[in-house]
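Colleague: structure for the following, please:
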Amino acid sequence: MPPATRELSMRMRPAWPVPRGRSVRVLPRGLRRSAAALVTVLLLAPVSGCQTPIVAPGAPTRWPADRANRWQWQWQLAGPLDVTVDADVFLLDPVGTTSTETAALRDRNRRLVCQVRVGTYASTDPDASRFPAEVRGAAVPGRPGSQWLDVRRWGALEPILADRFRLCRGKGFGAVAVDDADGYRHRTGFSLDFDDQLLFNRRLAALARRLDLSPGLVDDVPQVAALAPDFDFAVNQECVRRRECAKLLPFADAHKPVFHVEYTGDPAAFCVTTVGYGFASMLKARTLDAWRTPCPRP
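Modeller: Alright, predicted model coming up:
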């Protein structure tokens, strides 16, 4: 065979073996290129039925100042999670909420906040065995199996709380609301004072930021004026009934959201006050299931 013919034959040889007795039809060069391009497109195209990978948000939740008094929110800790609620912000339990649920909410452009108890221990917590006996104090009234923590023991508590924050982050939350952050006001079994709590809460806010989470403060109203610069938002329960809504104004005056809930009363009455303050308010049952009656936007 002449060299030119042998070279042409090598170029036209198929890349896979051909059974004996079968002929190979070689496409012209232009059609071969088109077929190769089509195969590439088919390989790169998404396959129907494949699940979208669930990834954590790329940055802490942002709270634009121009929307500070226009948020609608939902707080649900009980019952099947209703992802269709017409709210901008969802405050949820990071253990009970699944990554699939957070992904569904993020697909709707909802902001997700996880609630983490930072000043108490519960025997039913998945990480309960990590809390040393010496940091656990008096029982929390009305919550069997729960105890207050010695928040002065930052070295012992930080790794545990950091992992709780990481759980939030891994499930797709962009913000964390620290709860039970007012042990100094209760009989904890420890001699905690105002400054002990203040230092602990500021450490929590800094820890959240290091882990790319926006920090929020749940209640602890007496320390709001001191802690408003450290936290991005506040969550409050019953400031109308307790007659302490004005104490939350350091957040509102700084154009930071105040997410407020009442468990009794008529929204037509208390919304006038709280929406006037610039809060995002609603009426809910104490069980914190999906039901809610939100105050209208201003």
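Colleague: CA only for contacts and neighbour counts going forward, please
Modeller: Noted.
Colleague: quick one: the strands in the stretch 101-250 of the chain?
Modeller: 111-117, 120-122, 136-139, 146-149, 175-179, 214-218, 233-237 (DSSP state E, counting those that start in this stretch).
Colleague: right, and those strands - which one's nearest Gln197?
Modeller: Each of these has some distance to Gln197 by Cα to Cα; the shortest is strand 146-149, at 11.3 Å.
Colleague: now show me the structure for the sequence below, then we'll compare the two:
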Amino acid sequence: MAGYVVALLVLALLAVIPTTVAPAQATASADPPPVTVPPTGTDVDYQLGGAADVPDHVGIVVRDRTEPPATDRYNVCYVNGFQTQPDQRRFWKRHWRLVLKDDGRPVEDEAWGEWLLDVRTKAKRTTLARIVGRWTRGCADDGFDAVEYDNLDSFTRSHGLLKRRQSLAFARLLVDAAHAAGLAAGQKNLAGYDGTRIGFDFAVAEECGRYRECAAYVEDYGDLVLAIEYRRTDFRWTCSHVGDRLAVVLRDRDLTPSGVHAWC
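Modeller: Okay, the predicted model is just below:
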């Protein structure tokens, strides 16, 4: 009888062992997938205005989140994380409290016709990150490799309503969302700020040649900078100063599929 009791105790102990290791296994499976940064030594095309044919020498393509990624390229998904898209005003009117307002009127980036998002409170940042996070996961599901969040320097156009620290706190949430989805995260603009401190993996610099900011991005990101110019004179300057190490493209400001495309 004693031996029978011992055997029962051993079986009981064996039965509970799997339940003690299951949580550790679940934690391991919940780890975010690894991210892959953009390749160097290749060209970039900036196709936010619509998908276009990709030349053989172009290894990196940036497209809007509503477009499919390019075949056999490193694809960056454009997501307007800090401002609204002009054609999405109906959506944001349903989330009106999340749009930054001055005396009841939305604050607008007049150069692009985009409203700024209100990231002044933790509650609003959390809600906005949940919305943008869904778009980010959509980019990953569609097969993109990375995401760029437009536009880290939006607070500079907020009439003083947004603070730098508030925008950076929101950016950290967006970077976390990208990494959780397995995407590399690109810092869009705000030269001189080292976004690697909050997890950005590379930078997308609009007109760094025009404003003589390319060196600031290189200091923080090395060769992992995608440079876009909209004026030919600035493009020539950028090519002559950093074209030997950065991916540089000249585009028309409307980024039309059949518009200007030139590389160093």
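Colleague: sorry, back to before: just put the strands of the stretch 101-250 of structure 1 in CSV and tack on distance to Arg292 of structure 1 and mean neighbour count.
Modeller: Shown next, in CSV, are the strands of the stretch 101-250 of structure 1 (distance: least, Cα to Cα, whole Å; neighbours: other Cα atoms under 10 Å):
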stretch, distance to Arg292 of structure 1, mean neighbour count
strand 111-117, 17, 23
strand 120-122, 27, 22
strand 136-139, 31, 18
strand 146-149, 28, 22
strand 175-179, 20, 26
strand 214-218, 19, 26
strand 233-237, 14, 22
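Colleague: how about a markdown table for those, with distance to Val95 of structure 1 added?
Modeller: Converted to a markdown table, these look like this (distance: least, Cα to Cα, whole Å):
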| stretch | distance to Val95 of structure 1 |
| --- | --- |
| strand 111-117 | 9 |
| strand 120-122 | 13 |
| strand 136-139 | 21 |
| strand 146-149 | 17 |
| strand 175-179 | 13 |
| strand 214-218 | 18 |
| strand 233-237 | 19 |
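Colleague: so stretch 133-149 of structure 2 matches what in structure 1?
Modeller: Aligned by TM-score structural alignment, stretch 133-149 of structure 2 corresponds to residues 162-178 of structure 1.
Colleague: tell me the buried residues in the matching stretch?
Modeller: The neighbour-count check on stretch 162-178 of structure 1 (16 or more other Cα atoms under 10 Å) flags 162, 164-166, 168-178 as buried.
Colleague: relative to His260 of structure 1, which of those residues is nearest.
Modeller: Ala177 (12.9 Å).
Colleague: list the contacts of that closest one.
Modeller: 113-116, 215-218, 234-235 (Cα atoms under 8 Å, 6 or more residues apart in numbering).
Colleague: what's the separation between it and Gly276 of structure 1?
Modeller: Applying Cα to Cα, to the nearest Å, the value for Ala177 of structure 1 to Gly276 of structure 1 is 24 Å.
Colleague: what does Arg209 of structure 1 give?
Modeller: 30 Å.
Colleague: these two: who's more crowded?
Modeller: Neighbours per residue (other Cα atoms under 10 Å) separate Arg209 of structure 1 from Gly276, with Arg209 holding more: 17 against 11.
Colleague: how about Gln223 of structure 1: what's its closest non-neighbour residue?
Modeller: Leaving aside its chain neighbours, Gln223 of structure 1 sits nearest to Leu198 (7.4 Å; criterion: Cα to Cα, 6 or more residues apart in numbering).
Colleague: these two touch, right, that neighbour and Pro222?
Modeller: No. Using Cα atoms under 8 Å, Leu198 of structure 1 is not in contact with Pro222, being 10.5 Å away.
Colleague: which of the two has more neighbours?
Modeller: Leu198 (17 against 14).
Colleague: counterpart of that one over in structure 2?
Modeller: In structure 2, Leu198 of structure 1 lands on Leu168 (TM-score structural alignment).
Colleague: for the helix or strand harbouring Arg236 of structure 2, buried residues please.
Modeller: Using DSSP states H and E, Arg236 of structure 2 maps to helix 232-242. For helix 232-242 of structure 2, the buried set under the neighbour-count rule, 16+ other Cα under 10 Å, comprises 234-239, 242.
Colleague: ok, now stretch 88-96 of structure 1?
Modeller: In stretch 88-96 of structure 1, counting by 16+ other Cα under 10 Å, buried: 88-94.
Colleague: can you tell me which of those end up in strands?
Modeller: Taking DSSP state E as the definition of strands, those contribute 89-92.
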